[in-house]
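> sequence-free structure coming up:
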């Protein structure tokens, strides 16, 4: 049987293999995606330099997602237009023009984000494009470029509308990507612009691991640590150093980066762009004095430029305008001197460092100069001289420099471009102050809510979303959960408008952290980590109202605190403070004498202080009131000049707080109701499953019984072809020897036997009389072949025509007795069938005087199958708990004893 199955599998194998399908051109599985950034510009680079000329740059981010892998090897993709960026310094007079789909025109009350454009792509297993079409249900929408300069001129609006990338222009870019398939059928990481439409392409992300496109490698001699660290994109990456001091750092860059690499005491700034290689040789041994690093590779000169420029930007030689005692002329003189040094450095590296690195630092320098002007004006109340009014007499070079800076379309705005972000912050203060002072107001900053509509009216694109995200974040972290419910519509509105995940994800994370402080919740962190390595369990304060004060270098007035602690002796005050160098944490000695006051120094978690303690930054505090069961009553309680009215109110509310609020009681009842309903539902489902299972079991058993009966019928219908063949041969032999009378007799018996078998073939149960009559005919025909003696003994009191037994249950036993017991003995052979009754069981003994039954001596397949079939049929036949059985014993022959339970007859 097994050989037959294996033969069929072997024959069908060539037909089964094509059904698995050919492998696709890219080694992806359905659902996998990858993002390709493509840039159109005359420089044919991933991030080209934007010169202040009449130029136009387009950049797209396309997300390819494999939808179907066809059997013929073709792959079908959906291509989503994730991002569209276009900008140009259209005119210095009217400002920069630009558009970025990550930051669309802001709409209040937006239900959901508008759909993105989509294309449909199919490629063959050989990387040929079968079809590329725009999705008719989601076509790319036209975009509108508009002026983004802070300078505004009444009655002038500059706009330009254009269509994003069409399929015929996208086609050659896809062809270029297909031609540069990487090793192991992967996605190419870097594709230079060599197509008709001059698109440079860059792999920026995927749902699967991708190889780095930029490399830093080298050696660090005499290293004590076993790794180097690179700060990149807000994260720190660590790479091991081997025993020879070598390190190898592959990075996946999606934009130009100026970052710091830590190499013990010999680190420094580097500048890298996608596709760059930088080789560093350094020495960590300072016993011989500091040894300068040796740089080589494509990013050598750009990294050297980054180090020198950093000294001008941030070093002691840099400009310092933070002091009120500087005059405007002193600021301008300092700027002129610093600018001369900066230009000299740039000139030194012209033609050596990459154009994009020089462009990066030029742009950075412009914002550095504007920051100094804005900070100077702010610190002097926007007065350039004491005798002049605010905003009077400011040199035109300063106002023009501030107002004509590219605000939204800075091509490096999504990097860690600190001067640009500082410029946006100071620019908004500058503009708001100018409007407020011109209307007779003050120049002080106000809250997020008062700034909201000012932001919408003054800013567009990235600056608007940056300032909104910063305003939402600062307001959220400074206020309590209850007060932040007013902020929630603005938060949700922002999430629906913005498409930049780098801005959205941090705000969503902080919002979820803020929701932990909802009144009625338990403390998010009941166990505090102390600075000495121990822990403090707030559960020890259960049973009384607790006022918990998280303080990070804030100016918390001790006199007000002493007054508050004395006013509420029933309240436990826990002052949890973080040590900060330069701040004295020694309190009024009187606090130490108060029994309901304790002070603990908690561990400084750095950037995670808000996540752990609810403290956003240094100089902030979080005052929390807990009731006697440890539930939050109020958080981030605010004081006005150390007058703690809100704190007193929260303490009074804590004293009145019930064990369970009405909402919690309703919740408990709701849980009980749902639990009981769930239990009832579970019971009903269990009953239904049990009944279904029982029905399935019955159907399965019925099917097994039906299959077994079919097998029995099949065996019965065959009636041993060998026996029929031999019987016909014996009758033919009688005819050939002219024994016509004997032949006629046996032929009549043979026909009667066949008729009996055919008549009972469809019956599972037949009478014992019919079974014995059939067996007698069978034995008489076999006597013709083997000439043995045959006896059948049936008691007269047994009504054989009233007893039902399984049809043909005796035939295999009789056949075995004849063939394997007495066939070779001739006239000496004896076959005896004895019928008896004992209690409610029918006993049938089949005896032969053969050599005996010895299954260990050999295995006759027919004999074994016949006995197995008899036993299996007997297992299905039982009455009143009695079980049918077959027992075979040896003793001067073989006796097969059948025990079949029957009804009393």
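Perfect, thanks for sending it. All values derive from a computational prediction rather than experimental measurement.
> contacts, neighbours, all on C-alpha from now
OK.
> gap between the helix of greatest length in the chain and the chain center?
Counting residues, the longest helix found in the chain (DSSP state H) is helix 662-718. Centroid displacement of helix 662-718 relative to its chain, using Cα atoms, centre = their mean, to the nearest Å, is 35 Å.
> That helix: what's the following helix or strand?
Proceeding N to C from helix 662-718, the next assigned helix or strand is helix 721-736, under DSSP states H and E.
> List the buried residues for the very next helix or strand once past that next one?
Next along the chain after helix 721-736, taking DSSP H and E as the criterion, comes helix 740-760. For helix 740-760, burial by neighbour count (16 or more other Cα atoms under 10 Å) applies to 743, 746-747, 749-750, 752-754, 756-757, 760.
> And here is the other one:
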């Protein structure tokens, strides 16, 4: 690789198997064309010096890199043909676009593709974007640097996902096809934070169906496993109670979890792969809103560099670091760059967003909701107390009515008892008996038997008195009852002249 760049004076093009960017500022078409035209003869000199797998892999990556450069020039030409947004292209007259077009058209990507080659994948993406750009016919009058078309290139994807996938099938095949479709679907899924709208739910259902179809057709188990993990991760985020259990590091090297921030304040997590992006604005938010936890989540492969950077920055917001040796932010969150996640203080997710102010307001609103819930609980307590008072009042009214009714019944019973007593008196003092007694007294008076009449009246008065006294009692002793009976019989004896004897069993008390 070093000899190749040295031979054609392209060493400073920053070619690296782990570096995707082709620095167009340093490209000279003359040197690039020479490398492109003589690359195959140069490669053959090393064919017997390297193991066959190594030779095939390296030459395939170099071809992919050169074809990426050709597509770069062709892309510039396409943009020059647009009505607006023409970029500065000083080498336009020198470039043989027809030759580059022929080389791109004659290149069989599926025969020159490394599944694990970073430049093979880059070429597949650039080739796809180039063909999509060729369909572009309209410039953007609002922003000349962007393009509007049925299909857009680069990181900008059009709304019709089905059309994008079908067009990809016409350009690519094999592993390159699956990789690019998977990347397209993943970007669409990552760019969608809110699934509340019907359109977004339809798009997400389409993405899921494509991934399911891909899992049934693809033969690469590693590729299939990666898709399954991504799908599982996005499925987890549909649950509002989901909190990642990933271990992060704070600036002093301690292990920290998302859940460590819950309990006292709502928390807003800022997920970004760029350490310095909006750092100071984030710190200002943390200063101005102490009632909220602001956490900046980043990734990298060198903790010490990040630690030194954080120490120099003297941040106010919390800082978390993910060592991306085994996993990356995109494997944990819905997207790996520039988005925010808000949780209330109990750890329940309350929203996603790409605007920090909007997400911060969600966190603030969660505090207001808690206060309103507190006021609501107080209102419920007041209502409950009033309810208890009303229930007690109704119970009191019922008890009062029951007691009044009971008193009324008692009075009725007493009235009835008096009536019964009078009835008993009337039954005991038969009118005929009274008349007969008075008639007997009259006869004695007429016969000038004053003493007998006096005794008879005394017995008659005593009987009347006893009957009236006994009528007031619920129970009468046997002695009193016998005296009453004896007085009654004595009165009757005067009229009918008979003898009587009252016998009582001695065992009766």
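Okay, I see it. Values in this document were obtained by computation on a predicted structure and should not be read as measured data.
> hang on, the earlier thing: with distance to residue 319 of the first structure as added columns, please give the buried residues of helix 740-760 of the first structure in TSV.
Shown next, in TSV, are those (distance: Cα to Cα, whole Å):
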residue	distance to residue 319 of the first structure
743	132
746	129
747	128
749	127
750	124
752	124
753	121
754	119
756	119
757	116
760	114
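> Looking at those, spot the one nearest residue 393 of the first structure.
residue 760 (122.8 Å; Cα to Cα).
> how near is the closest one to residue 496 of the first structure?
Using Cα to Cα, to the nearest Å, residue 760 of the first structure is found at 80 Å from residue 496 of the first structure.
> same deal with residue 581 of the first structure?
As defined by Cα to Cα, residue 581 of the first structure lies at a distance of 42 Å from residue 496 of the first structure.
> between those two, which one's more packed in?
Neighbour totals were compared for residue 581 of the first structure and residue 496, and residue 496 leads with 19 against 7 (other Cα atoms under 10 Å).
> so the more buried one sits in a helix?
Yes. Residue 496 of the first structure: assigned to a helix according to DSSP: H, G, I helix; E, B strand; the rest coil.
> ok, it to residue 98 of the first structure distance?
Note on residue 496 of the first structure: its distance to residue 98 of the first structure, by Cα to Cα, is 22 Å.
> Same question for residue 191 of the first structure.
For residue 191 of the first structure, the distance to residue 98 of the first structure - Cα to Cα - is 25 Å.
> between those two, who's got more neighbours?
More crowded of residue 191 of the first structure and residue 98, by other Cα under 10 Å: residue 98, with 28 against 21.
> Quick one: distance of whatever helix or strand that one lives in to the chain centre.
Assigned by DSSP H and E, residue 98 of the first structure belongs to strand 95-100. Relative to its parent chain, strand 95-100 of the first structure has a centroid offset of 36 Å by Cα atoms, centre = their mean.
> Can you name the element that comes right after that strand?
Defined by DSSP H and E, the subsequent element after strand 95-100 of the first structure is strand 118-123.
> From the chain's centre, how far out is that following strand? Work that out for me.
For strand 118-123 of the first structure, the distance to the chain centre is 25 Å (Cα atoms, centre = their mean).
> And for stretch 178-188 of the second structure?
28 Å.
> Mean distance of it to its aligned residues in the first structure, please.
Superposed on the first structure, stretch 178-188 of the second structure shows a mean distance to its aligned partners of 1.9 Å (mean Cα distance after the TM-score superposition for the first structure).
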